[in-house]
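S.K.: just a sequence and a predicted model for now, questions to come.
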Amino acid sequence: MPTPTKGPRLGGGPAHERIMLANLSANLFEHKKITTTVTKAKRLRPYAERLITFAKKGDLASRRKVQGIISAKNRTNKTIVHELFTVIGPAMAAREGGYTRITKIGNRHGDNAPMAVIELVMEPVSAKQAVVQEAEKAAEVAAPAAEAPVAEAPAEETPATDAPAVEASETETVESEAAETPAADTSAAEDSAEEKTDEK
């Protein structure tokens, strides 16, 4: 019989291994926690998390794919798939990954096989991660708000640059008036000089 592509062999052949993983994942989704050997738990983890990812999508194609993987020959598997899509999938919606947890519990009496408990992580995402997500959203909201005052600042500076121009024009008119005043004085001086020459 061919050796599986990765990990140790769990059954007599590949078909037996697929059936074993399907049954383990169905039991995991039904009971939320199962006790098995460490080897089976490590092989079950990616298999079950892939099914949970399908459940997070929630569409009909994903439901049919999971139904085919878990092998819906009896009605209990249909109820398990329904629970996976209505309870477990929405509970994992905020979680990016790591839907299962493996805890080693020692060796089994009899054959001394290392045992582990694999369980679904149903508690919500930690408060620290929620605070980080809120901070990121606040930063995204603050970024456009920070850009808006920068855009408004040149608009406020434009009248300020116009004000010196106005002042310059005012000074030009004052200078022109001052220039006209000496001209008027010189014309008055010329008139008085002409009057003096006429008198002579």
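M.R.: That came in fine, so what should we check first?
S.K.: make it CA atoms for all contacts and neighbour counts henceforth
M.R.: Noted.
S.K.: strands of the chain, residue ranges please.
M.R.: All strands of the chain, identified by DSSP state E, fall at 33-37, 100-107, 114-120.
S.K.: Met20 is nearest to which of those?
M.R.: Distance to Met20, taken as C-alpha to C-alpha, is lowest for strand 33-37 among the strands of the chain, at 11.9 Å.
S.K.: can you list the neighbours in contact with the closest one?
M.R.: 27-28, 113-120 (C-alpha atoms under 8 Å, 6 or more residues apart in numbering).
S.K.: most widely separated two among the residues you listed?
M.R.: Spatial extent of those (C-alpha to C-alpha) is set by the pair Ala113 and Leu120 at 22.7 Å.
S.K.: tell me which of those two has more neighbours.
M.R.: Neighbours per residue (other C-alpha atoms under 10 Å) separate Ala113 from Leu120, with Leu120 holding more: 21 against 14.
S.K.: so what's the closest residue to the more buried one other than its chain neighbours up against?
M.R.: Leaving aside its chain neighbours, Leu120 sits nearest to Thr100 (4.5 Å; criterion: C-alpha to C-alpha, 6 or more residues apart in numbering). Contact analysis of Thr100 by C-alpha under 8 Å, 6+ apart lists 45, 49, 118-121.
S.K.: for Ala113, same thing?
M.R.: Counting by C-alpha under 8 Å, 6+ apart, Ala113 touches 37, 107.
S.K.: same deal with the one 5 residues further on?
M.R.: The contact partners of Ile118, taken as C-alpha under 8 Å, 6+ apart, are 28, 33-36, 41, 100-103.
S.K.: quick one: the helices in this protein?
M.R.: 14-31, 38-57, 60-70, 75-83, 89-91, 127-199 (DSSP state H).
S.K.: turn these into CSV, columns for distance to Lys6 and mean neighbour count.
M.R.: Listed next are those as CSV, based on distance: least, C-alpha to C-alpha, whole Å; neighbours: other C-alpha atoms under 10 Å:
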stretch, distance to Lys6, mean neighbour count
helix 14-31, 12, 17
helix 38-57, 9, 19
helix 60-70, 19, 16
helix 75-83, 27, 16
helix 89-91, 27, 18
helix 127-199, 33, 11
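S.K.: comparison target below:
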Amino acid sequence: MNKRNKVKHLNREKGHRDALINNMITSLFKYERIESTQAKLKVVRSHAEKIITRAKKNLGDVAPEIKLHNKREVLKRVKDRNIVTKLFEDIAVRFANTNGGYTRILKLVNRPSDNSEVGILELTNRKDRPTLLKEIREKREVFSDEKKAKAAKEAPPKKEKAPKKVAAEKKKTTAAPKKKAAAKPKKKK
């Protein structure tokens, strides 16, 4: 008997299923829109809604230990710290006056190869694509600049090289011609 089993298995083992859901949630918050099969999107939607609600709990005057707890709970699902920061500082603020219904699933035409139902999961209050890509590029540049500056500080100073000695005359040598190997007779069978 398989009673009270409310987990959608998605035809995967637990570890694989959890990794899939975490990656899809991370992509949803990064691009604010993902495309996949209906079954996966329905599972991801429930997790994403709970995460956004958790992020909204940090708005306003909240004790620091509660803020830290909420952030750590979200980090269990979303592994990228930059995206968690975006979630708490940008997405949660956009949905501050909304009670639930942060995402929607749009149905698309079935996939031709296997006729599976495909859809799009997106945030209801999302930014347009060019603005989103511009923000991602800017954050990447800032991060790479910080990384380069940190590496420059930590790297030991380079020693100056001594000037190279220039040879007055280079000796020209000619190589002796190679000898051909003697041909071995083939054995008859």
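M.R.: Great, that's in hand. Since the model is a prediction, treat every value here as computed from it, not as a measurement.
S.K.: circling back: now distance to Thr197 of structure 1 too, for the contacts of Thr100 of structure 1, in a markdown table please.
M.R.: Listed next are these as a markdown table, based on distance: C-alpha to C-alpha, whole Å:
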| residue | distance to Thr197 of structure 1 |
| --- | --- |
| Arg45 | 122 |
| Glu49 | 118 |
| Ile118 | 125 |
| Glu119 | 123 |
| Leu120 | 120 |
| Val121 | 117 |
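S.K.: ok, the residues you listed in structure 2, which still hold?
M.R.: For the contacts of Thr100 of structure 1, the subset whose aligned partners also touch in structure 2 (both residues aligned by TM-score structural alignment, their matches' C-alpha atoms under 8 Å) is 45, 49, 118-121.
S.K.: by neighbours, which of the contacts of Ile118 of structure 1 wins?
M.R.: Ala41 (25 neighbours).
S.K.: quick one: contacts for that residue?
M.R.: 102, 116-118.
S.K.: as TSV, those residues with distance to Glu175 of structure 1 would be great.
M.R.: Formatted as TSV, these follow (distance: C-alpha to C-alpha, whole Å):
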residue	distance to Glu175 of structure 1
Ile102	90
Ala116	96
Val117	95
Ile118	92
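S.K.: nearest to Phe54 of structure 1, out of those: which one, please.
M.R.: When the contacts of Ala41 of structure 1 are compared against Phe54 of structure 1 (criterion: C-alpha to C-alpha), the nearest one is Ile118, at 19.5 Å.
S.K.: once you drop chain neighbours, what's closest to whatever residue of structure 2 lines up with the closest one?
M.R.: The equivalent of Ile118 of structure 1 in structure 2 is Leu121 (alignment by TM-score structural alignment). Excluding the flanking residues, the one nearest Leu121 of structure 2 by C-alpha to C-alpha, 6+ apart is Ile105, at 4.6 Å.
S.K.: so who does the residue mapped onto that neighbour from structure 1 touch?
M.R.: Structural alignment (TM-score structural alignment) places Ile105 of structure 2 against Ile102 in structure 1. By C-alpha under 8 Å, 6+ apart, Ile102 of structure 1 lies in contact with 41-42, 116-119.
S.K.: check Arg17 of structure 2 too.
M.R.: Residues counted as contacts of Arg17 of structure 2 (C-alpha under 8 Å, 6+ apart) are 9-10.
S.K.: ok, Asn23 of structure 2 next?
M.R.: Taking C-alpha under 8 Å, 6+ apart, we find Asn23 of structure 2 in contact with Val78.
S.K.: for Val44 of structure 2, see how far away it is.
M.R.: Computed as C-alpha to C-alpha, to the nearest Å, the Asn23 of structure 2 to Val44 of structure 2 distance reads 10 Å.
S.K.: swap in Ile52 of structure 2?
M.R.: As judged by C-alpha to C-alpha, Ile52 of structure 2 and Val44 of structure 2 stand 12 Å apart.
S.K.: now do Ile83 of structure 2
M.R.: Counting by C-alpha to C-alpha - Ile83 of structure 2 and Val44 of structure 2 are separated by 16 Å.
S.K.: one more: Asn22 of structure 2?
M.R.: Relative to Val44 of structure 2, and taking C-alpha to C-alpha, Asn22 of structure 2 is found at 8 Å.
S.K.: okay, and the longest helix anywhere in structure 2 goes to which residues in structure 1?
M.R.: The longest helix of structure 2 (DSSP H) is helix 129-154. On the basis of TM-score structural alignment, helix 129-154 of structure 2 is assigned to no residues in structure 1.
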